[in-house]
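Participant: no sequence for this one, just the structure:
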């Protein structure tokens, strides 16, 4: 058995409670048949594969535009706000992204220098400044992110109504799992897109 095959086998078994928790100290699985347990592992493996593919797509698109994850979230928010005819301020972005005002200012300065956004006077408040995405960046985000969303939409559209309800409940329950407390040192995004591990 070659190294790559061994690595794949070990990687796949890391989601199998029979391997990672044989004494059932964390995950009870003796109430499942072998077939049901196997299908649960297949489901979790499929979920992991989707996450890895999504992360790679996200990284590739961010790297092409020299953006990090927070930058992309900011641009998507600005586009959505413009489509809803809502002016975006630095304060609104800070609140949406859950980052400090200082971090928001640094991010906007960086995006403006790179030609991704421009600051404009607020239409109704002379003391405020709004943030708008440039036409070129808007086109690129729509091209990259729009295509990804269109593919996801087609997959969701291919499910029948009962299947959608099952997936909605499954993903909603996953999202409700309590998260580990965040390390304050890791709270801020890096200023440049990270290089993936090789």
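Facilitator: Everything's here; your move. Source: prediction; values computed, not measured.
Participant: CA only for contacts and neighbour counts going forward, please
Facilitator: OK.
Participant: just the terminal-to-terminal distance for stretch 116-128.
Facilitator: End-to-end span of stretch 116-128 (C-alpha to C-alpha, to the nearest Å): 20 Å.
Participant: what sits against residue 27?
Facilitator: Contact partners of residue 27, counting by C-alpha atoms under 8 Å, 6 or more residues apart in numbering, are 17, 21.
Participant: actually residue 141, not the one I wrote
Facilitator: Residues counted as contacts of residue 141 (C-alpha under 8 Å, 6+ apart) are residue 76.
Participant: what does the one 4 residues further on give?
Facilitator: The contact partners of residue 145, by C-alpha under 8 Å, 6+ apart, come to residue 61.
Participant: please identify the helix or strand for residue 159.
Facilitator: Assessed by DSSP states H and E, residue 159 sits outside every helix and strand.
Participant: second one coming, line it up with the first:
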């Protein structure tokens, strides 16, 4: 019996079975493996990018949120999942770096909002643009039907993950 005829013949072509205890219908496929790898890499990206920029991950996440527009300190704390005091410390550090400013709220002068500066915007774009360009180039290789399939898969995976949080 040759290697090709042994008990492991063709295993590379078949999905692995039962790798998730208690979930007998789980079959490891190329798509599930790629999704798992994407999730694992995406968990490490913020810390690596923050380290390269000399920021904490909370500071980087704050800048990402501030790229969308001004936000109040309490709202920033909520999106970061931290206390108001911790959020205030993050904002203080961003202000010291020159990446954010505190301003009076335009409609309620008693409130403040945090605004990203050009320095903060430039920092985020300098670190993230290469990834965005690569992703856009990858997306451009798909036709509309392929894009629909990928989108359906990723939205389904997102929904499965969000179900854990409800």
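Facilitator: Great, that's in hand. Predicted, not measured: the structure shown is a model, and the values here were computed from it.
Participant: which residue comes closest to residue 121 of structure 2 once chain neighbours are left out?
Facilitator: Excluding its sequence neighbours, the residue lying closest to residue 121 of structure 2 (C-alpha to C-alpha, 6 or more residues apart in numbering) is residue 67, at 6.8 Å.
Participant: and if you look at residue 30 of structure 2?
Facilitator: Nearest in space to residue 30 of structure 2, with sequence neighbours left out and distances taken as C-alpha to C-alpha, 6+ apart, is residue 15 at 7.9 Å.
Participant: is it correct that that neighbour is in contact with residue 25?
Facilitator: No: taking contacts as C-alpha atoms under 8 Å, residue 15 of structure 2 lies outside contact range of residue 25: 11.5 Å.
Participant: number of residues surrounding the counterpart of the residue nearest to residue 121 of structure 2 in structure 1?
Facilitator: Matched by TM-score structural alignment, residue 67 of structure 2 corresponds to residue 79 in structure 1. Per other C-alpha atoms under 10 Å, the neighbour tally for residue 79 of structure 1 reads 19.
Participant: tell me how far residue 79 of structure 1 lies from residue 72 of structure 1.
Facilitator: Going from residue 79 of structure 1 to residue 72 of structure 1 by C-alpha to C-alpha gives 11 Å.
Participant: and residue 104 of structure 1, by the same measure?
Facilitator: Relative to residue 72 of structure 1, residue 104 of structure 1 is positioned 13 Å away (C-alpha to C-alpha).
Participant: more neighbours: which of the two?
Facilitator: Between residue 104 of structure 1 and residue 72, counting by other C-alpha under 10 Å, residue 104 is the more crowded of the two (22 against 17).
Participant: who's in contact with that one?
Facilitator: Residue 104 of structure 1 sits next to 90, 93-94 when contact means C-alpha under 8 Å, 6+ apart.
Participant: which element is residue 71 of structure 1 on?
Facilitator: Secondary structure from DSSP H and E places residue 71 of structure 1 in helix 69-83.
Participant: which parts of structure 2 are helices?
Facilitator: Using DSSP state H, the helices of structure 2 run over 30-53, 57-66, 73-80, 84-97, 118-140, 144-163.
Participant: if we can go back for a sec, so the match of residue 67 of structure 2 sits against residue 133, correct?
Facilitator: Yes: when contacts are counted by C-alpha under 8 Å, residue 79 of structure 1 is listed as touching residue 133 (7.1 Å).
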